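>>> pasting the sequence and the predicted model now:
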Amino acid sequence: MPKFEVSKEDLERLVGKKFSIEEWEDLVLYAKCELDDIWEENGKIYFKLDSKDTNRPDLWSAEGVARQIRFALGIERGLPKYEVEESDVVVYVDEKLKDIRPYGVYAIVEGLKFDEDSLSQIIQLQEKVALTFGRRRREVAIGIFDFDKVKPPIYYRAAEKTEKFAPLGYKEEMTLEEILEKHEKGREYGHIIKDKPYYPLLVDSEGNVLSMPPIINSEFTGRVTTDTRNVFIDVTGWRLDKVMLALNVMVTALAERGGRIKSVKVVYRDFEIKTPDLTPREFEVDLDYIRRLSGLKLSNEEIKELLERMMYEVEIKENKAKVKYPAFRDDIMHARDILEDVLIAYGYNNIEPEEPKLAVQGRGDPFKDFEDAIRELMVGFGLQEIMTFNLTNKDAQFNKMNIEEEDIVEIANPVSMKWSVLRKWLLPSLMEFLSNNTHEEYPQRIFEVGLVTLIDERLETKTRSEPKLAVALAGSGYTFTNAKEILDGLMRHLDIEYELEETEHGSFIPGRVGKIIVNGEEIGIIGEIHPQVLENWGIEVPVVAFELFLRPLYRQ
């Protein structure tokens, strides 16, 4: 979770009221933060805030926290509004950046009066958004420049690696390759673009370099100080929606400091856009849903008032609330997200606990007993149980298994690309286990009973979790027959008849792989793992395996 520092004095100036430290401990809860630490420095009190929401980058600075608290306290109500003036500034995006770093969006903010506190907050927000929301600058990188030194039009172009400029913190010019090798930020983030044929460069009409996204700004335009009054903001990345959101977060934070936002026209080969786009987003929620899940007996007007304190514009019609929310938020995906804001405004500590009056008798889930019985049976066959993570990555699920990429449930903003999807089959997890244990003795006989997550458009969540069994045998001499013996034993124990039907699958050797059929339904696959898959995982012995769904085998 992001942690950031704010000055108590600066925070109170932005809210417009003074509070005791004890009061601040409760107030920051409105902004989904906790007060992590307090200290005094040069006569000023500072807070370290620990944000509990990685989907709200607008709350990772004093500006966002103060704005949320102003509305929560009723100092302001409804949708925060920001005017965007048009400018005549144009940025042209080079088509050659399509496979390098394709999207850039931009804005101008004028009339700023920075002091040390406000400047440190903007720089801190810039870094936090790029680090966490931007996945260490891979998805989002942000540059802020002294606009008075920039001569439009501006060009976001693909540059030769031998081109030169003086990066931030250096007086002498360096080639783009040298920056990746010698500059601190080049060594830290250079891997993002190092293998590309060109490097991204942002330059103005006079050839002055603004930045080398996503690595470093130039010394000439990229040093923003307390004397800077007008700034140009650049956000680059791979997804237009993500860079637009990051830009919205930055410009509205600067607007909270009194800045005037101006738009920039961005010209791509196939389309043009004006950024930032602060058009409010819309959502509709059933008010009875709010009452039912919260357990609170709230009138329609009370719900409206609570939502207005969480920065929504609310229109109630036929027991439904049509809400508009700010363009710097991207976390409203379900009615539960609206419900959460209602409860934050109401105050979790104000909810009276009520003991449910239910005449029920607890008992175990019979299907869990069935899963345990399967585990015991596998152990009886001489297999060792393993437990692996549901979170994994596309490379493990598809590339290393020698199959084409398919639709899979992805994490919207993963902390690491290693844990970026929910697995849709278990066998890659078993192969990874074997890959990590090549130093151990063979044979290795393992199994896992675990959940996979599948896309199902019929359900409210668009996904469903299914329990599966996967078995893998690794060692010299193992063949299809060895895996089938265990499958036979399983089916015989469950008194289930099954068939094998020849099939093709990239993870298995052709002619040595079959579909597992029960009652005419395909429930799994069995076979000898393909040599290419073994090579991909660094496994030097034969592996045979099968995997199947458990629910078709369950009989109550």
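Received, thanks.
>>> every contact and neighbour count from this point should use C-alpha atoms.
Fine.
>>> can you spell out which helices and strands pack onto the helix or strand encompassing Leu49?
Leu49 belongs to strand 44-51 when assigned by DSSP states H and E. Here strand 44-51 touches strand 3-7, helix 8-15, strand 33-41, going by 3 or more CA pairs under 8 Å, 6 or more residues apart in numbering; DSSP states H and E.
>>> which of the ones you listed sits closest to Ile108?
The minimum distance between Ile108 and the helices and strands packed on strand 44-51 falls on helix 8-15, with 21.6 Å, by CA to CA.
>>> now the angle between strand 44-51 and that closest one, please.
70 degrees (axes from the mean of the first three to the mean of the last three CA atoms, to 10 degrees).
>>> picking that back up, turn the helices and strands packed on strand 44-51 into JSON lines, including mean neighbour count and distance to Ile154.
Compiled in JSON lines, the helices and strands packed on strand 44-51 are given as follows (neighbours: other CA atoms under 10 Å; distance: least, CA to CA, whole Å):
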{"stretch": "strand 3-7", "mean neighbour count": "19", "distance to Ile154": "33"}
{"stretch": "helix 8-15", "mean neighbour count": "18", "distance to Ile154": "33"}
{"stretch": "strand 33-41", "mean neighbour count": "15", "distance to Ile154": "39"}
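>>> ok, structure two:
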Amino acid sequence: MPKFEVSKRDLEGLVGKEFRVDEWDDLFLYAKCEMDDVREEDGEVYFKVDSKDTNRPDLWSAEGIARQIRFALGLERGLPEYRMEKSRVTVYVDEKLRDIRPYGVYAVVEGLELSEEAVRQMINLQEKVALTFGRRRREVAIGIFDFDRIKPPVYYRAAEKDEKFVPLGFTEELTLEGILERHEKGREYGHLIRDRPLYPLLVDSEGKVLSMPPIINSEVTGRVTTETRNVFVDVTGWDLKKIMLALNVVVTALAERGGRIKSVRVIYPDFEIETPDLTPKAFEVDLEYIKRLSGLELGDGDIKDLLERMMYRVELEGGKARLLYPAFRDDIMHARDVLEDVLIAYGYNEIEPEEPELAVQGRADRFVEFEDAVRELMVGFGLQEVMTFNLTNAEAQYGKMRLEPGEGNSLHPPSDLVEIENPISPKWSALRVWLTPSLLDFLSQNTHEEYPQRIFEVGKVTLIDEERETRTVSESKLAVALAHPRVTFTEAKEILESVMRHLGFEYELRELDHPSFIPGRAGRVVLNGEEAGIIGEIHPEVLENWGIEMPVAVFELFLKPLYREPYI
């Protein structure tokens, strides 16, 4: 969860009201945050804040927190509105960036008066959004520049590796390749673009470099200070919808500081857009649903009042609430998300808890306890646990694994994918049927880290089962991946044998010919005559597909056949 520090004086200036230090504990709850600590420095009080919602990047700064508190207290109501004009700035996006870092969205914010605290919050928001929401700049990277030092139009283009500019914090020019080797941010994030034939570069009409996304800004244009009045905001990544949301978060935060937002025309090879897009988003919720699940005595007017204090424009009609909510939010996917906002505005501390009248006592599910025991066992073997997403796509589950849908043995993959009808992103368009691609994806994102890398996951897969009412079944699995220069089938087998021995099972290995594995170095794990898993060395072509330069050995097991009490 994002953690950051905010000034009490700055927050109060943004809210428009002063509060005692002890009142802020409850105020932060409106912004889904908790206060971790309070410190005083030179007469100023600072709060260390822990955000509890990774789906609300708009709440990861003083501006966002203050805005939410202002509305929750009723100092403002309804949908926040931001006036936007056209800036007459155009950005041209190079077609060669399609397979490097294809998308960029932009804005101009003018008329700022930035204190040192405001600059600090701006940098904090920029970093937190890129780190958490942007998955360490892989999917979202943000640059903020002194607009008065830029001569439009601006060009987001692919550049040769020997081109030069002065990166932020340096006084000498470095080649783009040299920045990846010598600059701190280059060493930290260089793996995101190092294997590309060309590197992304943002330049103005005079050839002046703004930044090398997603690595570092230029010293000439990329240093924003208290003297800066107008800024140019750049967000790049792979998903246009995601980077647009990040841009909305940043520019509306700057607007809370008195900035005037101006849009930018972005011209791609095959289309053009105007950014940012601050058009409110729409949702509809049944009022009876809110009343029933909240457990509170709420009338229609009460619900309208509470929602207006959470930045919704509300129209009540026919037992429903038609809602408009801000473009910097993307977390409203179900009626329960709206219900959560109603409860936040009402105040969790104002709700009287009721003890349920049950004739039984609750306890953890036995199989869940078993899964936890398996996790402890794997950590004891010196492996690091990872947690990856259940959502994936056909390319990851099949294409990169040298498979066609439905190809392979009965376990991997067992059937076609369960696909999402209207996915938000092609990257998250299906539910996974095996864990091994998820572990390879993790390894591909950590090639810059030291080896050996020895990881495992206990996670769910979703399989098609036509006999069930839902036509699907969720199964728990264990997968292990070992990556280092000398890894072999034998090393993976040693861990597999240790797992089986500790769980009290005997097993056998049978030869397996599988496209994802090196021929002759793969096997089926057979338990009581039934297939329970797979083991082998990953095929070099699969490793190349994932951008992994180290050999990898894996095994993957269904956990239900291994469950019995006592477990270990």
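Happy to help now that I have it. Here the structure is a predicted model, which is why all the values come from computation and not from measurement.
>>> buried sites along the strand holding Leu49 of structure 1?
Neighbour counts using 16 or more other CA atoms under 10 Å place Tyr46, Phe47, Lys48, Leu49, Asp50, Ser51 of strand 44-51 of structure 1 among the buried residues.
>>> how close does it sit to structure 2?
Its aligned residues in structure 2 lie a mean 1.1 Å from strand 44-51 of structure 1 after superposition (mean CA distance after the TM-score superposition for structure 1).
>>> ok now that strand, how far from the chain's centre?
Its chain's average C-alpha position is 25 Å from that of strand 44-51 of structure 1, according to CA atoms, centre = their mean, to the nearest Å.
>>> then stretch 488-507 of structure 1?
Centre-to-centre, stretch 488-507 of structure 1 and its host chain are 39 Å apart (CA atoms, centre = their mean).
>>> now do the buried residues in that stretch.
Buried-residue list, stretch 488-507 of structure 1, by 16+ other CA under 10 Å: Leu490, Tyr498, Leu500, Thr503, His505, Gly506, Ser507.
>>> in strands only, show me those residues.
Leu500 (DSSP state E).
>>> hmm, which two among the buried residues of stretch 488-507 of structure 1 are most spread apart?
Spanning the widest gap among those are Leu490 and Gly506, at 25.5 Å by CA to CA.
>>> buried ones in stretch 178-194 of structure 2?
Neighbour count says stretch 178-194 of structure 2 has Ile179, Leu180, His183, Lys185, Gly186, Tyr189, Gly190, His191, Leu192, Ile193 buried, by 16+ other CA under 10 Å.
>>> hmm, Val250 and Glu63 of structure 2 touching each other?
No. Between Glu63 of structure 2 and Val250 there is no contact under CA atoms under 8 Å: 9.8 Å.
>>> would you say Val526 of structure 2 is within a helix?
No. Read with DSSP: H, G, I helix; E, B strand; the rest coil, Val526 of structure 2 is strand and lies in no helix.
>>> that one touches Phe505, doesn't it?
No. Under the criterion of CA under 8 Å, Val526 of structure 2 makes no contact with Phe505, lying 10.7 Å away.
>>> just after the helix or strand where Lys493 of structure 2 lies, pick out the following helix or strand.
Using DSSP H and E, Lys493 of structure 2 sits within helix 489-503. Moving toward the C-terminus from helix 489-503 of structure 2, the first helix or strand encountered (DSSP H and E) is strand 508-511.
>>> could you look up the SS state of Tyr189 of structure 2?
Following three-state DSSP, Tyr189 of structure 2 is assigned to helix.
>>> quick one: stretch 417-433 of structure 2 to chain centroid distance?
With CA atoms, centre = their mean as the basis, stretch 417-433 of structure 2 stands 17 Å off its chain's centre.
>>> oops, could you answer that again for stretch 285-294 of structure 2 instead?
The chain centroid and the centroid of stretch 285-294 of structure 2 are separated by 30 Å, computed with CA atoms, centre = their mean.
>>> one more: stretch 55-73 of structure 1?
Distance, centroid of stretch 55-73 of structure 1 to centroid of chain: 20 Å (CA atoms, centre = their mean).
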